[in-house]
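Student: sequence and computational prediction follow.
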Amino acid sequence: MQQQSPSTEQETQIVDWISKEIFSGTIVRKDLIYWYIQKVLRRDNGVQATVDPGVVDDLLSRHPDLVKRLVIPPLPSHINRTPVRLNRLEQRNEQCRREAMFGNSPPPPRQPAPYPDGDIIYQCTSRYVVRHDNKVTKYTTHPDGMGATDHPNEATVLRFIRANTTIPVPEVFSSDWDRITMEYVDGQTLKQAWSVLTPDQRSDILDQLRGYIAQLRALKGTKIGRLDGQGAVVPGIFKRSGGPFATLVEFQEWLVKPHKGLRSQSMYWHQITTHLSAECPIVFTHGDIAARNIIVRDGKIVALLDWEFSGWYPEYGEYVFALRGLDNIDWENLGLQVPSLFAKRYDLEYILTHFILSIS
């Protein structure tokens, strides 16, 4: 077969794709770049052409600034860690972050075990994912770990999902307050692969996702909060946690509680509360069905990842957060399809919750 190289237009797309992956925390290696170049050429040129492995080096030689961003960060050490010095604003922000997540009961100081050696495949701030053999360890170097409990909520959730659904998730081998070691699942994120999937593959993936969401919504709960008994978590300027809540009313009153600087507008916030769904089942909710958390291989979903804050939430919660996580990849072909993944739409709750979280 004839060997092919990217056109100028294709190269621009490839470089943009690499830049976005680096920005999102993915450790981009040459094999991943080669995979994407192959997919772009076969998508656009319509033939199973061979691609010279040297095409990656050729592309990088024309983009030296990009090469500098491909540097793999060093593995962290738990021994003699240098304390991070924060200025007053950073100290205040960290205090607000801890208060939002833990209230007046932050986790006690804890000593991490040694971090595993391996290949870093993801790194963003204090979060790492390291592959070693056929396993990955997801861990954080933050002193608060993955929460206030001895084992992460995500480890509990992954075991629960494997036992109660057919949704593909990694097997958990071990966990501690700051880490989870689980099965490595080969593939690419939907975010990485979406632009080079065929229309049939996209349709199949959406059908799979529709079925998985239906399975989650069939699991009914009685209280609102994380599966392991910790409070509910919602994103915002600072992620915040509250509850667990015995009723939907309690949860929604907490959700729209005015920020200290906005209490003079309390009647306005009350009006938001009255327009959120008053009667809504409590169902099991992933809470972050985003393109970066869906692993695909050969046009099929092979794993759904990142169940960190999953648990029992109002039925509209998954709808709200799936739209936030999927509508910014490809609006015409993906974003517009997201509501069809759900048996019932919650558009007003989406609008109101998106507004609440943008200023809270």
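Tutor: Yep, that arrived. Numbering: from 1, shown residues only.

Student: rest of the way, CA atoms for contacts and neighbours
Tutor: OK.

Student: how about the strands in this protein?
Tutor: In the chain, the strands defined using DSSP state E lie at 119-124, 127-132, 135-140, 172-176, 179-183, 188-189, 225-226, 232-234, 240-242, 282-285, 294-297, 300-304, 311-314.

Student: against which helices or strands is the fourth one packed?
Tutor: Strand 172-176 makes packing contacts with helix 153-164, strand 179-183 when contacts are defined by 3 or more CA pairs under 8 Å, 6 or more residues apart in numbering; DSSP states H and E.

Student: kindly present the strands of the chain as CSV, with separate columns for distance to Trp35 and mean neighbour count.
Tutor: Output for the strands of the chain, formatted as CSV (distance: least, CA to CA, whole Å; neighbours: other CA atoms under 10 Å):
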stretch, distance to Trp35, mean neighbour count
strand 119-124, 16, 18
strand 127-132, 19, 20
strand 135-140, 21, 23
strand 172-176, 28, 16
strand 179-183, 22, 22
strand 188-189, 10, 21
strand 225-226, 37, 26
strand 232-234, 35, 22
strand 240-242, 38, 21
strand 282-285, 33, 26
strand 294-297, 12, 21
strand 300-304, 17, 20
strand 311-314, 35, 27
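
Student: want to compare, so here's the second one:
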Amino acid sequence: MPHAADSEDPKLTATHVAVREARSLANEATLSQLTSMVSHDPAADISEVLKRESTAYPRLVDELAEAFNSSPVDESHNDDHQPSVATGLLDLLVDGSVKVTHSLDQSVLNLVHPASECDEVLNHIPKEMAAAFNQLIRGGKILFQLHDTFVIELGPSHVVKVAQSLDPDHIDNIQYVATHVPKLPIPHCLGVLRSDQRTCLFMSRATGTTLESVWPDLSTTQKTSVQEQLNSLFRLLRTPTAEDSGSGVRLGSFTSGLCKDLRRNQRISSAPLRTEAEFNDFLLQHPNKTVTPCVEMLRSSMKDDHRIVMTHGDLHPRNNMVILEVSQAIPVQVEVMHTEHKVVRVSSIIDWEAAGWYPESWEFVKAVSMIDPRGPLSDWIDFLPTDAIGYFPMEFSIDRLLDQWLG
């Protein structure tokens, strides 16, 4: 009588091995997170982690098992065949190929790995750490989503931006601004992982909520306060000069030197531009359109002698984080739960993909052009920080006509 193992289905055996491998990785990732929490605070409340893992753990095991499970054995089986890796919309690969393109801050490593085991400089992260990051990201709260780009909360102090083909200027720009304007409140880059075409940008979390979400409920006094705060912050941004960049006058993103024009579709210059005249010529370039006499007239009306200044490039209420605080001047007996009774404090300016050296009028033009004049933010133009960024209605009007031509 044959031994039971002799008649065992090899496919079932492979599946069993894959499940054991998957559980081994999932267990190590889960244990790493719990060990990290307890090592920092032996009395830490781990109930939320356990609650999250009750649903995240089975999914992780299933996906890892699928990743490790080999193809069915047949006559054409190739010993060199690599198992396919299950990659969800947010997942890093778990095959050891995840690159560390910007060093991970210790605080990020502490989220998934005990500090005592992460002293070495990592160029790639091991597969068990990739699995731990996948668990961490899946269990986070999605704060923002646009197409295949997500911003996910990883706790009170960290977020991660996960995207396919993340614009590298976002990373370089926030690092440049943090270095050259250290007093400006912005998120800080805490490391970057790249997995195939997916990029994970870890950042410090900007506290509060977006100005866009509360703007319709703010009083005129509160909106004026926001305007005054933004004036102060944008004066800071404009303190460095173009010569401070180390390369003289050069337009475009702080590191790459490429100019961007965000409209219905983003356009990027093919090479660095050195003058505003070149920048204006770039604005009139369209691969499918021929410059008409009317457009030539617009070009002749565009100034070529604005100062070149540090620019955010997307000054929209969604890119300003604010905190609503109870005013100490309000008597205790007054109900202060409503927005209009609170002080609004600008806590951070976020999203620096479009930032760089640009003509001084560009900030105003873009800040106005991205607002629906009939929507809930229609009065945003009345509270722009024009003392700092200037007031350029002529340049805006020309840009609107140009926008209609570009389509």
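Tutor: Received, thanks. No experiment lies behind these values; they were computed from the predicted model shown.

Student: what would the strands of structure 1 look like in TSV with distance to Ala214 of structure 1?
Tutor: TSV is the format used below for those (distance: least, CA to CA, whole Å):
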stretch	distance to Ala214 of structure 1
strand 119-124	30
strand 127-132	29
strand 135-140	28
strand 172-176	24
strand 179-183	25
strand 188-189	21
strand 225-226	19
strand 232-234	21
strand 240-242	26
strand 282-285	10
strand 294-297	16
strand 300-304	14
strand 311-314	14
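
Student: mind checking the longest helix of structure 1?
Tutor: helix 199-217 (DSSP state H).

Student: what's the match for Pro281 of structure 1 in structure 2?
Tutor: With TM-score structural alignment defining the correspondence, Pro281 of structure 1 maps onto Arg307 in structure 2.

Student: its match and Tyr358 of structure 2, how far apart?
Tutor: Arg307 of structure 2 sits at a distance of 8 Å from Tyr358 of structure 2 (criterion: CA to CA, to the nearest Å).

Student: equivalent analysis for Arg198 of structure 2, please.
Tutor: Counting by CA to CA - Arg198 of structure 2 and Tyr358 of structure 2 are separated by 30 Å.

Student: give me every residue that touches the aligned residue in structure 2 for Lys191 of structure 1.
Tutor: Residue correspondence to structure 2 (TM-score structural alignment): Lys191 of structure 1 is matched to Glu212. Taking CA atoms under 8 Å, 6 or more residues apart in numbering, we find Glu212 of structure 2 in contact with His316, Pro317, Arg318, Asn320, Leu377.

Student: equivalent analysis for Ile381 of structure 2, please.
Tutor: Ile381 of structure 2 makes contacts with Ala367, Val368, as judged by CA under 8 Å, 6+ apart.

Student: what residue in structure 1 is paired with it?
Tutor: Match for Ile381 of structure 2 (TM-score structural alignment): Gly335.

Student: from Gln265 of structure 1, how far off is that match?
Tutor: 33 Å.

Student: ok so, going back, so what secondary structure elements neighbour the longest helix of structure 1?
Tutor: Using 3+ CA pairs under 8 Å, 6+ apart: helix 199-217 of structure 1 touches strand 282-285, strand 300-304.

Student: so which of those strands comes closest to Val157 of structure 1?
Tutor: Each of those was scored for nearness to Val157 of structure 1 using CA to CA, and the closest is strand 282-285 (10.1 Å).

Student: related to what we said a few turns ago, average offset of the longest helix of structure 1 relative to structure 2?
Tutor: Helix 199-217 of structure 1: mean distance to aligned residues in structure 2 after superposition is 1.7 Å, counting by mean CA distance after the TM-score superposition for structure 1.

Student: and the residue nearest the centre of structure 2?
Tutor: Nearest to the mean C-alpha position of structure 2, counting by CA atoms, centre = their mean, stands Lys161 at 4.2 Å.

Student: what's that residue aligned with over in structure 1?
Tutor: Aligned by TM-score structural alignment, Lys161 of structure 2 pairs with Lys138 of structure 1.

Student: how about that match: what's its closest non-neighbour residue?
Tutor: Leaving aside its sequence neighbours, Lys138 of structure 1 sits nearest to Val129 (CA to CA, 6 or more residues apart in numbering; 4.4 Å).

Student: for Asp372 of structure 2, same thing?
Tutor: Closest residue to Asp372 of structure 2 apart from its sequence neighbours, by CA to CA, 6+ apart: Ser378 at 6.2 Å.

Student: isn't that neighbour right up against Ile371?
Tutor: Yes - assessed by CA atoms under 8 Å, Ser378 of structure 2 is found in contact with Ile371 at 6.7 Å.

Student: in stretch 248-265 of structure 1, what's buried?
Tutor: Leu248, Val249, Phe251, Gln252, Leu255, Val256, Lys257, Pro258 (16 or more other CA atoms under 10 Å).
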